[in-house]
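Enquirer: got a structure for you, letters missing:
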């Protein structure tokens, strides 16, 4: 048996490089707050509450099969989707985290029919499934916390992002006019660590992500666009198709590698399938801040769309700047 204190032992001959300059989400938020003299710390405190809920959800997802949290919960959410047990628990965790933060005035979730009022300051919007998408609005000083306060275009978002759960949870966050930064949850440390600073989309990439099972119901310009991707391009190859079926997972891959993600409106869902307030708008902010674009099925900028109600829906095309420009040409034609 080798002596661990022996300079010639195998252990001593192996040098492990330890990164001591770790940027956690907590450190990142604190340093960002310090850059703004007018900052009150309210936004940072709210983000700490968000962070705790994401860590909790990630923990329960990792243990889900051990504690019988898989399968259906026997009810449906307001938008008609069957609720998974994890969806229900995640929703409850999220609500309590926001309530206890003392910095959340009202919350909108796809699992709740009505707005949840807390009576404090900012406003997050959340939807929980295989990932969590969130957007944060700041209420005006004279606001009394009403429904009208949340029916705003995405261009007024203070911050937005999403978390994707798996073997390790990934958190992407951006602030108005800022960069997009990705964090990975280190399960050993129990902290989100900055792993993808200043994320930028390539201007184009021959990858598309869409549910082609709905193609029978698409408008002709949508069919023409996706059919064009299956033809040989300038390099002699067609686009590659990548589709998981989770907006968070498909959007995260598109954000990393470029290309286009789409969920267009169709004959079955004339307004679209995804919710503007807590799915489309936050994702659009992330993609625009990373150098991409996001538009609805009428080719209008997604961040300019004002939802008619808290669960209002829309079609969406988002991804690399040039790829979205290509979508627009087919709709102009």
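Expert: Arrived safely, thanks for sending. What you see is a predicted model; the values in this text were computed from it and never measured. Numbers count the residues shown, from 1 in each chain.
Enquirer: all contacts plus neighbour counts: C-alpha atoms, from now on.
Expert: Will do.
Enquirer: In the stretch 201-333 of the chain, mark out all the strands, start to finish.
Expert: Under the criterion DSSP state E, counting those that start in this stretch, the stretch 201-333 of the chain contains strands at 207-209, 240-241, 260-263, 274-275, 293-295, 313-314, 316-319.
Enquirer: put this beside the first:
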């Protein structure tokens, strides 16, 4: 018999210490229960009728797959019975009101990275929980510091839940036999300085100057200003990249670049960048656009996109320092002067 702490008992212990503790715990449990069913559906895939075919276009212009639609329905159904005033999903244009008098609102990406499934690469669910304001819609436009909990689930070799709650980041793994999440790591802290970075290097020609400068310095290894040989990782799955940072450290970069549709960044602020930033900061790391702390940003639209640079404190600090040393108007400059100004110590 497994004697590890269950998610439910873990939440029960902290409920009395946190504002709206019982309500937050109920929402987390509802999401976790839905992910158990979603994990089984993903694992069965074609055997359960999931073909991976396109299911249309979502509200933000991205192609949906049939599994995206199924995941969205599962999460909405689970949250309908939780103390949630409204839910904003990646798959809907606007927040859906559930129970206007409930104390919490949820922003969620029901299934992040569904295109990876055909290659059997890890995908996930990302969620953000915040207190409901007097006006439900405006609740979603408050800065990320308003979040009271956030987290993500990775559907991979194990189904892993990473939870930022009660100012701690804890990791749970699903026991498939009992269908319970069990605590395996508590109070996770990101290594402050790991010589490892993750970025899609095929887009280098589109990057703005500060990002190119930082990556070039990493690639220079011990011959460059970084003074260390760096490893590069790129899974192409946000949840898998984030879990690796929690375990190993390093920095993840999904910057804005010069391509149409990428100039303001690509990841969504409310249900990707905000929750990941809370996880990173509560685990002792950092998250920025390059120029601004992610948690200080408030959304202007439900599906606003932003750049995201997150992970170990030193890596994020160094990327930010380069941005600070270059005027925004020169971000896309190739001039050597601007490419190196921010690296001066």
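Expert: Cool, got the structure. These numbers were taken from a predicted model, which means no experiment stands behind them.
Enquirer: quick revisit: need the strands of the stretch 201-333 of the first structure in JSON lines with mean neighbour count, can you?
Expert: Output for these, formatted as JSON lines (neighbours: other Cα atoms under 10 Å):
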{"stretch": "strand 207-209", "mean neighbour count": "21"}
{"stretch": "strand 240-241", "mean neighbour count": "14"}
{"stretch": "strand 260-263", "mean neighbour count": "26"}
{"stretch": "strand 274-275", "mean neighbour count": "22"}
{"stretch": "strand 293-295", "mean neighbour count": "26"}
{"stretch": "strand 313-314", "mean neighbour count": "24"}
{"stretch": "strand 316-319", "mean neighbour count": "29"}
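Enquirer: Let's have those in a markdown table, adding distance to residue 179 of the first structure.
Expert: Formatted as a markdown table, the strands of the stretch 201-333 of the first structure follow (distance: least, Cα to Cα, whole Å):
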| stretch | distance to residue 179 of the first structure |
| --- | --- |
| strand 207-209 | 24 |
| strand 240-241 | 28 |
| strand 260-263 | 20 |
| strand 274-275 | 24 |
| strand 293-295 | 14 |
| strand 313-314 | 26 |
| strand 316-319 | 16 |
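Enquirer: Of those strands, give the one that comes closest to residue 71 of the first structure.
Expert: strand 274-275 (22.9 Å; Cα to Cα).
Enquirer: Superposed on the second structure, what's the mean shift for that closest one?
Expert: On superposition with the second structure, the mean distance recorded for strand 274-275 of the first structure (mean Cα distance after the TM-score superposition for the first structure) is 0.5 Å.
Enquirer: Report all helices and strands that that strand contacts.
Expert: Secondary-structure packing of strand 274-275 of the first structure (3 or more Cα pairs under 8 Å, 6 or more residues apart in numbering; DSSP states H and E): strand 313-314.
Enquirer: mean deviation (superposed) between the strand it packs on and the second structure, please.
Expert: In the superposition against the second structure, strand 313-314 of the first structure averages 0.6 Å from its aligned positions (mean Cα distance after the TM-score superposition for the first structure).
Enquirer: Relative to residue 56 of the first structure, which of the strands of the stretch 201-333 of the first structure is closest?
Expert: When these are ranked by proximity to residue 56 of the first structure (Cα to Cα), strand 274-275 comes first, at 24.6 Å.
Enquirer: gap between the closest one and the chain center?
Expert: Its chain's average C-alpha position is 13 Å from that of strand 274-275 of the first structure, according to Cα atoms, centre = their mean, to the nearest Å.
Enquirer: With stretch 319-329 of the first structure instead?
Expert: Distance of stretch 319-329 of the first structure from its chain centroid, counting by Cα atoms, centre = their mean, is 20 Å.
Enquirer: Tell me where the second structure has helices.
Expert: For the second structure, the helices defined by DSSP state H occupy 7-15, 21-44, 66-80, 136-139, 209-220, 238-248, 274-282, 313-324, 336-340.
Enquirer: Measure the mean distance from the second one to the first structure post-superposition.
Expert: The reference is to helix 21-44 of the second structure. On superposition with the first structure, the average gap between helix 21-44 of the second structure and its aligned counterparts reaches 1.5 Å (mean Cα distance after the TM-score superposition for the first structure).
Enquirer: Contact partners for the aligned partner of residue 27 of the second structure in the first structure?
Expert: Alignment of residue 27 of the second structure against the first structure is given by TM-score structural alignment, with residue 46 as its counterpart. Residues counted as contacts of residue 46 of the first structure (Cα atoms under 8 Å, 6 or more residues apart in numbering) are 98, 101, 103-104.
Enquirer: ok, 7 Å please
Expert: Contacts for residue 46 of the first structure (Cα atoms under 7 Å, 6 or more residues apart in numbering) come out as 101, 103.
Enquirer: Quick one: the strands in the stretch 51-200 of the first structure, in order.
Expert: Ranges of strands within the stretch 51-200 of the first structure are 72-76, 82-84, 106-109, 116-117, 123-128, 131-137, 159-164, 170-175, 180-186, 191-196, based on DSSP E, counting those that start in this stretch.
Enquirer: Distance to residue 41 of the first structure and mean neighbour count added to these, as CSV?
Expert: Compiled in CSV, the strands of the stretch 51-200 of the first structure are given as follows (distance: least, Cα to Cα, whole Å; neighbours: other Cα atoms under 10 Å):
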stretch, distance to residue 41 of the first structure, mean neighbour count
strand 72-76, 37, 13
strand 82-84, 35, 17
strand 106-109, 19, 24
strand 116-117, 21, 16
strand 123-128, 15, 25
strand 131-137, 15, 26
strand 159-164, 14, 26
strand 170-175, 15, 23
strand 180-186, 20, 21
strand 191-196, 20, 19
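Enquirer: Redo those strands as JSON lines? Include distance to residue 217 of the first structure.
Expert: Shown next, in JSON lines, are the strands of the stretch 51-200 of the first structure (distance: least, Cα to Cα, whole Å):
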{"stretch": "strand 72-76", "distance to residue 217 of the first structure": "25"}
{"stretch": "strand 82-84", "distance to residue 217 of the first structure": "23"}
{"stretch": "strand 106-109", "distance to residue 217 of the first structure": "28"}
{"stretch": "strand 116-117", "distance to residue 217 of the first structure": "35"}
{"stretch": "strand 123-128", "distance to residue 217 of the first structure": "26"}
{"stretch": "strand 131-137", "distance to residue 217 of the first structure": "27"}
{"stretch": "strand 159-164", "distance to residue 217 of the first structure": "29"}
{"stretch": "strand 170-175", "distance to residue 217 of the first structure": "33"}
{"stretch": "strand 180-186", "distance to residue 217 of the first structure": "35"}
{"stretch": "strand 191-196", "distance to residue 217 of the first structure": "38"}
